[in-house]
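> Predicted model and sequence follow; I will ask about them next.
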Amino acid sequence: MKAVLKKIFLSVCWRLGLFHVSRYLMKDKLQILCYHGFETYDETSFRPKLFIKKATFNKRLELISKYRFPVLTLDDALYKLRNNKLPRNAIVITIDDGFYNVLGIAADILNAHKYPVTLYLTTYYVQKNSPIFRLVVQYMFWKTKKREVSFGGCAWNKNENMDVRIDNDKERERIIWDCIDYGENECSEPERMRICQLLGSLLGVNYQQIRDSQILSLLTLDEAKLLDRKGINIQLHTHRHYFSVDDEAKAKKEIVDNRKVLDEIVDYPTNHFCYPSGIWNKDQWPWLEQMSVYSATTCLPGLNNSECPAFGLKRFLDGEYINEMEFMAELFGFMELARALRKKTKDFIIKWTPDFRQ
């Protein structure tokens, strides 16, 4: 019901011309769009925040073109932002992780529109040529039609009860994370693949089909090189999709290992970074600077002005769960205006209402 009311409210605001007012008010700010995977089978039903349909993505780019929002490269946009030379309502398009379907779907759509894009590529699975273990486990539990499964003899099942009701949300989440934690912390990649094969057998889900279809796989080295030849700019996203917030050595190693693989793919500097899973804090900023990183994008919503810190750039995370009117509201800066007004209202209440401060 809340989503329906929000859509109605935004539609009314659009008809009243308020989106165009917000576009003017936000004209000097930079919008950075973020995407992840692109659907080839049923991924948007599985993770609508992570994946987007081909038709939806193409429609997004058509809207950007229709309303004449300039799309810049990341390098160009950041330079112009810092020097107050940004064209009105400029946009940068970014893609995180490097799913295989970036090559199979997104690249051709972007090239058809002649829009530049930055791909933040995490590289562990690029080298392993196997699906992402965590996503495969979650996908198979989502996909199965079984209601109860016996996990007797499975090393990851830490519960004495071997029969698990996977139609029970709490039990299903427990066994999923027991499996993921065991695989990620105690197993090699070949052992994780064997876990997936066994799990597929227990759940009645074809693991080999998941592997062959590459719906949950990242690009291979050769595929990433092909994207580079298509003009897609490839940048840093850590090697293992993890960036420590309290261990400087581990954090820097992620950059070193990530950059080492990217050096096999591209022949230009990799100086832009994206925090994996949007987890970051300001203590990491000196580490990034020491590693010759010039910018870092977050998952915080909002637009960027010339005063935004280079290592705290905001983005709008788009996906199939976002309807067209919501996308338009972000594109035109209406949601940014709404966030600013909401913050001012909250600050006013805190300032003048003693009980609220407590």
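Structure received.

> When you work out contacts or count neighbours from here on, use the C-alpha atoms and nothing else.
Will do.

> How many neighbouring residues does the residue nearest to Tyr115 when sequence neighbours are not counted have?
Distances taken as C-alpha to C-alpha, 6 or more residues apart in numbering put Val71 closest to Tyr115, at 6.3 Å, once the chain neighbours are dropped. By other C-alpha atoms under 10 Å, the residues close to Val71 number 22.

> contacting residues for Val71?
By C-alpha atoms under 8 Å, 6 or more residues apart in numbering, the contact set of Val71 is 90-93, 115-116.

> Go again with 7 Å.
90-92, 115 (C-alpha atoms under 7 Å, 6 or more residues apart in numbering).

> wait, what's in contact with Asp247?
Applying C-alpha under 7 Å, 6+ apart, one finds that Asp247 lies in contact with no residue.

> Can you tell me how far it is from His239?
Taking C-alpha to C-alpha, to the nearest Å as the measure, Asp247 falls 16 Å from His239.

> Kindly report the same for Arg134.
16 Å.

> and the two? which has more neighbours close in?
Set side by side, Arg134 and His239 give different neighbour counts by other C-alpha under 10 Å, the larger being at His239 (25 against 18).

> related to what we said a few turns ago, tabulate the contacts of Val71 in TSV, adding columns for secondary structure and neighbour count.
Below are these laid out as TSV (DSSP: H, G, I helix; E, B strand; the rest coil; neighbours: other C-alpha atoms under 10 Å):
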residue	secondary structure	neighbour count
Ala90	coil	20
Ile91	strand	23
Val92	strand	23
Tyr115	coil	19
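
> Quick check: the two most widely separated of those residues?
Spatial extent of the contacts of Val71 (C-alpha to C-alpha) is set by the pair Ala90 and Tyr115 at 12.3 Å.

> What are the boundaries of the helices in the stretch 51-200 of the chain?
With DSSP state H, counting those that start in this stretch applied, the stretch 51-200 of the chain shows helices at 54-66, 74-82, 101, 107-113, 124-128, 133-143, 169-186, 189-203, listed in chain order.

> Quick check: Ile109 touching Asn58?
Yes - Ile109 lies in contact with Asn58 (C-alpha atoms under 7 Å); the separation is 6.4 Å.

> and Arg357, what does it touch?
Residues Ile350 are the ones in contact with Arg357 under the rule C-alpha under 7 Å, 6+ apart.

> And for Val164?
Contacts of Val164 were listed using C-alpha under 7 Å, 6+ apart, and they are 148-150, 171.

> ok, second structure coming up, stack it against the first:
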Amino acid sequence: MKTRLFKIAKALGLFALSRRLTQGGLRILCYHGIWLGEGHYGNFLFMSPEKFAARMAFLARAGYPLLPLGEAVERLRAGSLPAGATAITIDDGWHGTYRHMLPALEAHRLPATVYVTTYCAEKQYPVFDLVVRYLLDRGAGQELDLAALGIAGAGRVRLDTPEARGAAGEAIMAHGREALDGAGCHAFGARLAAALGFDYDALVARRIFHLMSPAELADAVERGFDIQLHTHRHRTPLDDPEALAREIADNRARLEPIAKRRLHHFCYPSGVYERKIWPQLEALEIESATTIEQGINFADAPVLGLKRLLDGQDVELIEFEAELCGFIELTRRLRRPFRRSVGGTTAAEHAAG
């Protein structure tokens, strides 16, 4: 139904009209990684190589000015953006980004920024939380003895439902955060895979859940990739200013020698942020920060809370066009007063009752 409505809107000229009405806004596209395994896994986290390549080909011919992120933010502040200005950002720095996204971008000479988290990139361990979720999902229907894996207070669990697998995953990931270092998480992943009957070494060898190595990052920079900040351990300590400063300092210490320049742009890990940390980010020389909130950024947008347009495997081209041209943005803005009105009426009715 949604796809059909978008096609009708486009045929009626509403996409072209929306593009003109929103031409002064900055569109920041958000991608994550490329799926290197069989079938597909994830939506906004991973895309197929073919879909990403097709998307970049579309962008190259769609007539939206593609700007480097730093220039785009500077021109947003100055009010000098070209009509329909767009920037491409990619989170985390996955190995699949290096293998497939970089060549697709190079093929069309498109600028892009990759926000790199550095602990697993430096250590070259697979990302533990994703390994856990993937193994549990692939082990659907099996029984898992969490106590035998060393998780205190846990027992046997049937992985029959998404809820059961999610709860088991939370218990395992909490154990990883509280009791294990990187090497310990890596060893635990091997034990979990064995318990579920999977070949962990084969998973590791394919680098499905690996980030780019420092050498790959250096090569990406040489080939024109803009790398920027995403914390060292992929976390935003909102209530611990010292820990937040350390996360960004550690991230900078690994990336700036590779980038060979000072880095000033930041992406909130998992989109977690609060406005209260903005003064600290400014003190840390952060000039822009992106969220995973959907939307186009206009002149009044806070540069430390920039919205993005999330693209993923399950997003059809017509929906991507609807976001890019501003049609969905305009429908969001039209709905907001109604939502406030409904919310206010409901609150008043509750108060009167």
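Happy to help now that I have it. As the structure is a computational prediction, the values presented were derived from the model and not from experiment.

> on that earlier part again, of the contacts of Val164 of the first structure, which ones are shared with the second structure?
Checked against the second structure using both residues aligned by TM-score structural alignment, their matches' C-alpha atoms under 7 Å, the contacts of Val164 of the first structure keep these contacts: 148-150.

> Need those in CSV (columns: distance to Pro301 of the first structure and neighbour count).
As requested, those are arranged in CSV below (distance: C-alpha to C-alpha, whole Å; neighbours: other C-alpha atoms under 10 Å):
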residue, distance to Pro301 of the first structure, neighbour count
Glu148, 40, 14
Val149, 40, 14
Ser150, 43, 13
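
> out of the helices of the stretch 51-200 of the first structure, deepest packed?
Of all those, helix 101 carries the top mean neighbour count, a mean of 21, counting by mean count of other C-alpha atoms under 10 Å.

> Other residues contacting it?
Here helix 101 of the first structure makes contact (C-alpha under 7 Å, 6+ apart) with 37-38.

> let's see 10 Å
Contacts to helix 101 of the first structure, defined as C-alpha atoms under 10 Å, 6 or more residues apart in numbering, come from residues 36-40, 54, 107, 214-219.

> Which part of the second structure matches it?
Using TM-score structural alignment, the residues of the second structure aligned to helix 101 of the first structure are 96.

> Mean deviation, that stretch versus the first structure?
Here the mean offset of stretch 96 of the second structure against the first structure after fitting is 0.8 Å, by mean C-alpha distance after the TM-score superposition for the first structure.

> Work out the gap between that stretch and the centre of the chain.
Relative to the centre of its chain, stretch 96 of the second structure is centred 14 Å away, using C-alpha atoms, centre = their mean, to the nearest Å.

> cool, stretch 91-100 of the first structure as well?
Using C-alpha atoms, centre = their mean, the distance from the centre of stretch 91-100 of the first structure to the centre of the chain it belongs to is 8 Å.

> Stretch 190-199 of the first structure now?
26 Å.

> And for stretch 191-206 of the second structure?
Counting by C-alpha atoms, centre = their mean, stretch 191-206 of the second structure is centred 26 Å from the centre of its parent chain.

> Same question for stretch 57-70 of the second structure.
Mean-position distance between stretch 57-70 of the second structure and its chain equals 19 Å (C-alpha atoms, centre = their mean).

> so where is it in the first structure?
On the basis of TM-score structural alignment, stretch 57-70 of the second structure is assigned to residues 62-75 in the first structure.

> and the end-to-end length of the matching stretch?
Between the opening and closing residues of stretch 62-75 of the first structure there is a gap of 23 Å (C-alpha to C-alpha).

> What of stretch 226-235 of the second structure?
21 Å.

> One more: stretch 63-72 of the first structure?
16 Å.

> now do stretch 127-147 of the second structure
Using C-alpha to C-alpha, the gap from the first to the last residue of stretch 127-147 of the second structure comes to 23 Å.

> ok, now stretch 14-32 of the second structure?
Its start and end residues considered, stretch 14-32 of the second structure measures 29 Å (C-alpha to C-alpha).

> Mind listing what's buried along it?
Judged by neighbour count (16 or more other C-alpha atoms under 10 Å), stretch 14-32 of the second structure contains these buried residues: 14-16, 18-19, 22-32.

> okay, and it goes to which residues in the first structure?
Residues 18-36 of the first structure are matched to stretch 14-32 of the second structure when aligned by TM-score structural alignment.

> now swap in stretch 181-199 of the second structure and tell me
On the basis of TM-score structural alignment, stretch 181-199 of the second structure is assigned to residues 188-206 in the first structure.

> gap between the matching stretch and the chain center?
Per C-alpha atoms, centre = their mean, the centroid offset for stretch 188-206 of the first structure relative to its chain is 26 Å.

> same thing with stretch 161-170 of the second structure?
22 Å.

> go on, stretch 134-153 of the first structure?
For stretch 134-153 of the first structure - counting by C-alpha atoms, centre = their mean - the centre lies 24 Å from the chain centre.

> end-to-end on it?
By C-alpha to C-alpha, the extent of stretch 134-153 of the first structure from end to end equals 21 Å.

> quick one: Ile32 of the first structure and Trp280 of the first structure, what's the gap?
From Ile32 of the first structure across to Trp280 of the first structure, the span is 18 Å (C-alpha to C-alpha).

> re earlier: mind listing which of the buried residues of stretch 14-32 of the second structure are in strands?
Using DSSP state E to define strands, the subset of these located there is 27-31.

> closest to Gln280 of the second structure among those residues?
Of all these, the one with the least separation from Gln280 of the second structure (C-alpha to C-alpha) is Ile28, at 23.6 Å.

> In contact with that closest one: list those residues for me.
By C-alpha under 10 Å, 6+ apart, the contact set of Ile28 of the second structure is 66-67, 69, 72-73, 85-89, 290, 294-297, 306-310, 324.

> All the strands of the first structure, residue numbers only.
Ranges of strands within the first structure are 31-35, 37-38, 51-52, 91-97, 118-121, 148-150, 163-165, 233-236, 272-274, 295-297, 316-317, based on DSSP E.

> which of those sits most buried?
Compared across the strands of the first structure, strand 37-38 shows the largest average neighbour count, a mean of 28 (mean count of other C-alpha under 10 Å).

> Please pull up the equivalent of Ala218 of the second structure in the first structure.
Ala218 of the second structure maps onto Lys225 in the first structure, with residues paired by TM-score structural alignment.

> Same check on Ala322 of the second structure?
Correspondence of Ala322 of the second structure to the first structure, assessed by TM-score structural alignment: Ala329.

> Any idea how many residues pack against the nearest residue to its match once chain neighbours are set aside?
Take Ala329 of the first structure and drop its neighbours on the chain: the residue closest to it by C-alpha to C-alpha, 6+ apart is Met335, 5.6 Å away. Around Met335 of the first structure sit 21 other residues, with neighbours defined as other C-alpha under 10 Å.

> Cheers, nothing more for now.
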